[in-house]
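[1] could you look at this predicted model? Sequence included:
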Amino acid sequence: MRRVAQPIEDSPELYGHATDSAERALERALDDDQAIGTGNGTRNGQDGRARGLGSKKRKTKGRIVVASLNMRGGSSGAVGDKWMRINQVLRDKRIAVLALQETHLTDGRLEGINDLFKASMIVLSSSDPENPAGARGVGFAINTRIVATEDIKITEIVPGRAAILSFRWTGDRVLRILNVYAPNGATENGEFWEVIDQKLANMRGRNPEVLLGDFNIVEDSMDRLPPHGDQESAVEKLGRLIGRLGMSDGWRRNNPNGRAFSYLQVASGSQSRIDRIYVSDELMQRAEDWEMTGPGFPTDHRIVSMSLANYKAPRTGKGRWAFPQALLTDGDFVRTMRKMGLELQCAMDSVGERSNQKNPQRLYQDFKTSLTVAARTRAKKLLPKIERKICALENDISALLEGNNPDKYEVAILQERVAKLEIKRFERKRRAVATKDWLKGETVSRYWTKLNAPQLPS
């Protein structure tokens, strides 16, 4: 079983446009743009990325995001544009490990990907032995900004269908993640779970704590639209495997009556939640942020994700809210802030005799509260139009699914609109950064200096 492919010589024939220096610069520029940050409000102390200057050995972050996506192949070319998008997904969503299905990776293509992205991402793969370039394949895209790569190991369970990733998480704790791409046919699907159950039972060491991927089957009829159950024998065999591993469906456990779907069949309008994440009972209490989001590039599946907290780390609160930096250059908000500040100053000057109800401390607290409300209100108005459209459509979808008999075609139309907007938003960011790099990439400036500075160990 291969681990990380060794780098090979750069050649335009191998990569096509992907090896162009501008493309490499764009990837670095996107990294730089992410590190500097833009105008999104954050919780101080929770979102920043600090670089340590002491030890050069990387350590996996305490809270990590684990996700899964059926990518429907890697597109044409030795590397393919889709892998550029995968790298951006890891970066933008701060995903530590992204389990992938339908990777369609050959050895040569895997080497090319790992050479191109060696500074930010490595890919481990289990390919289909009969047709690696055109069918099946499972893999893991690992964000090297977050995960320590020294002790990473991949174990093949079913070639092209199931593999386990092991990596050091915290201290001596090793996290084991099982990625599956189950067959479509009901009979083959049931047999697949039996094979995995038997192989895991015969393996030495601990069982995986996370099971995720494309199951091509649902356990509950409400996970399909229109609602209907799957073949009982296949569902029972999957249930036995999950029961033996001591796992449960995290999203369903946190949304017992909720309805959301990860796969849209455009031709029929049918949807299902065949992409899921199961975690062990031990990890369930540390798992949060169960989400389904669009990847930002064409695929009929959505990303399913959750975050895991370091079980040894001290409890960390949510931090304090900080308004987006973009408000500091917004004329309307600056005028509002100045007006409120002058009113505060006048109020403090006229306090007179101090009392428990009227004193500078209370006035200043009221000022901060009012300023926060004004900042939140203005920030919502400044939210890009595309973000408002996506939020509105998602609210409409949720409202439809809460009904007794939602129209699958209406839901599918709205879901397709959301996907198109997500793709547009994703590409808009790449174009904006590419334009900035074209303007400043060859100019001696702060941007150029940061872009070409050596990467410090984290």
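    Here it is on my side, so go on.
[2] from here on, contacts and neighbour counts on C-alpha atoms
    OK.
[3] touching, residue 133 and residue 108? I think so.
    No - using C-alpha atoms under 8 Å, residue 133 makes no contact with residue 108, being 10.3 Å away.
[4] neighbour-wise, which of the two wins?
    residue 133 (19 against 13; other C-alpha atoms under 10 Å).
[5] relative to residue 185, how far out is the residue lying closest to residue 265 once chain neighbours are set aside?
    Residue nearest to residue 265 in three dimensions, not counting chain neighbours: residue 271, with 6.1 Å by C-alpha to C-alpha, 6 or more residues apart in numbering. Distance, residue 271 to residue 185, using C-alpha to C-alpha, to the nearest Å: 17 Å.
[6] likewise for residue 278?
    For residue 278, the distance to residue 185 equals 22 Å [C-alpha to C-alpha].
[7] so after the longest helix seen in the chain, what's the next helix or strand?
    Assignment by DSSP state H gives helix 408-440 as the longest helix of the chain. Downstream of helix 408-440, the next assigned helix or strand under DSSP states H and E is helix 446-452.
[8] structure two is appended below for comparative analysis:
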Amino acid sequence: MRERRLGIVALQETHLAPEDVETVHSMFGKRVRVFNSPDPDNAMGTRGVAFALNRELVDVSAVTVHVLVPGRAILIKTKWHNDTQITALNVYAPNDQPSNEAFWSTLSQAFDGASLPRPDVMLGDFNLTEEAIDRLPMKDSPSSTLEQLQGITRKLRLYDGWHLTEPSTCEYTFPQRSSATRSRLDRIYVTHALLNRSYDWTIASTTIPTDHRLVSVQVTAAGAPHIGKGCWTMPTTILADQEFIKQVIKLGEQAQIEAEALNTRQTRTEDKNAQLTLRMFKDSVKQLARDVLKTKTPKLKAAIAHGGRTVQPEC
């Protein structure tokens, strides 16, 4: 969450008991807040859905929680930007067809009344695909089950963001390692208004061992000011590079000699002085750091790609 700056993470098949959530809060409570819905019969053995909110990015002071289907569907509403709020529905649909079909029907009925807020986002493991192309080998989902899913997305006016923004890209979220079978079971549905303010739809493998890949999207609130990338900062990890440190020390020694030589009225000018020498030293270190990172980053990406080669989909 911290590395990718994820504000809200929807988790499925969590197997989290209430005491496990308390343990998480006792260890990481300053950074994350978890809202969990365990399986009512076997919390640590099966099912379970949860939201993890990054407290560094999300205001968790007034979160409302609705458990629609215990261990299967949880709805939260939280503050977003200024006076706006965002509502998200996390689902973990059953794997077998009859239960999957009944799940969507039950979920749809939950929104028939006026008490529940309509979600801006519905995301999770649907255990169902809408298009044959979302499976490899290509395969259509049972029509009756698909009708139930599409019925609730129409009712809530939600759209498959990845499908609409990446129509020509072939990606899968559930690659079965023991076979060539793959499918895009994990999806994010958003309202039309949110779709227009979303970007960077991504399906990526994570460093955490899991059989599903991470689906993510960046969304902006209406009226939110544009925030740029900010100033470049040197990653602290580069300080472990001894060769980099040696070169910085060498640059520093050269800069110190030059600065001391310019520390008199006779040698100091507007174009040559200790302040300018210091600035040039800092610029040189900055450029050196960037050059070093350019050589390290491709190697790291290659290592990650090699490690995730068994789960990288091909279209």
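    Perfect, thanks for sending it. Only a predicted model underlies this, so the values are computations on that prediction, with no experimental measurement involved.
[9] what would you report as the TM-score here?
    Once superposed, the chains reach a TM-score of 0.78 (TM-score structural alignment, normalised by the length of structure 2), with 282 aligned residues with a C-alpha RMSD of 3.2 Å.
[10] quick one: which of residue 278 and residue 185 of structure 1 has more around it?
    Using other C-alpha under 10 Å, the more surrounded residue of residue 278 of structure 1 and residue 185 is residue 278, with 23 against 13.
[11] which SS class is that one?
    strand (DSSP: H, G, I helix; E, B strand; the rest coil).
[12] what do you get for the one 5 residues further on?
    Residue 283 of structure 1 carries the three-state label helix when classified by three-state DSSP.
[13] so what corresponds to it in structure 2?
    Applying TM-score structural alignment, one finds that residue 283 of structure 1 aligns to residue 194 in structure 2.
[14] residue contacts, its match?
    120, 219, 220 (C-alpha atoms under 8 Å, 6 or more residues apart in numbering).
[15] go again using 10 Å as the cut-off
    The contact partners of residue 194 of structure 2, by C-alpha atoms under 10 Å, 6 or more residues apart in numbering, come to 120, 121, 158, 159, 161, 219, 220, 221, 222.
[16] among those residues, which ones are buried?
    120, 121, 158, 159, 161, 220, 221 (16 or more other C-alpha atoms under 10 Å).
[17] of the contacts of residue 194 of structure 2, closest to residue 213 of structure 2?
    Nearest to residue 213 of structure 2 among those: residue 161, at 16.4 Å, using C-alpha to C-alpha.
[18] so what does that closest one match up with in structure 1?
    Counting by TM-score structural alignment, the partner of residue 161 of structure 2 is residue 250.
[19] from residue 291 of structure 1, how far off is that match?
    Counting by C-alpha to C-alpha - residue 250 of structure 1 and residue 291 of structure 1 are separated by 10 Å.
[20] shared neighbours of the two, anything?
    Joint contacts of residue 250 of structure 1 and residue 291 (C-alpha under 10 Å, 6+ apart) are residue 306.
[21] mind telling me what element residue 99 of structure 1 is part of?
    Per DSSP H and E: strand 97-101 holds residue 99 of structure 1.
[22] residue 24 of structure 2 now?
    Going by DSSP H and E, residue 24 of structure 2 is in helix 18-28.
[23] and that helix, how far from structure 1 on average?
    Compared with structure 1 after fitting, helix 18-28 of structure 2 deviates on average by 2.0 Å (mean C-alpha distance after the TM-score superposition for structure 1).
[24] how many neighbours does residue 410 of structure 1 have?
    Number of residues near residue 410 of structure 1 (other C-alpha under 10 Å) recorded here: 12.
[25] and residue 149 of structure 1, that's in a strand?
    No - under three-state DSSP, residue 149 of structure 1 sits outside any strand and is assigned coil.
[26] quick one: map it onto structure 2.
    Residue 149 of structure 1 maps onto residue 60 in structure 2, by TM-score structural alignment.
[27] my guess is its match contacts residue 33. True?
    Yes - between residue 60 of structure 2 and residue 33 a contact is recorded at 7.4 Å, counting by C-alpha atoms under 10 Å.
[28] three-state assignment of residue 124 of structure 1?
    Strictly by three-state DSSP, residue 124 of structure 1 counts as strand.
[29] what residue of structure 2 takes the place of it?
    By TM-score structural alignment, residue 124 of structure 1 lines up with residue 35.
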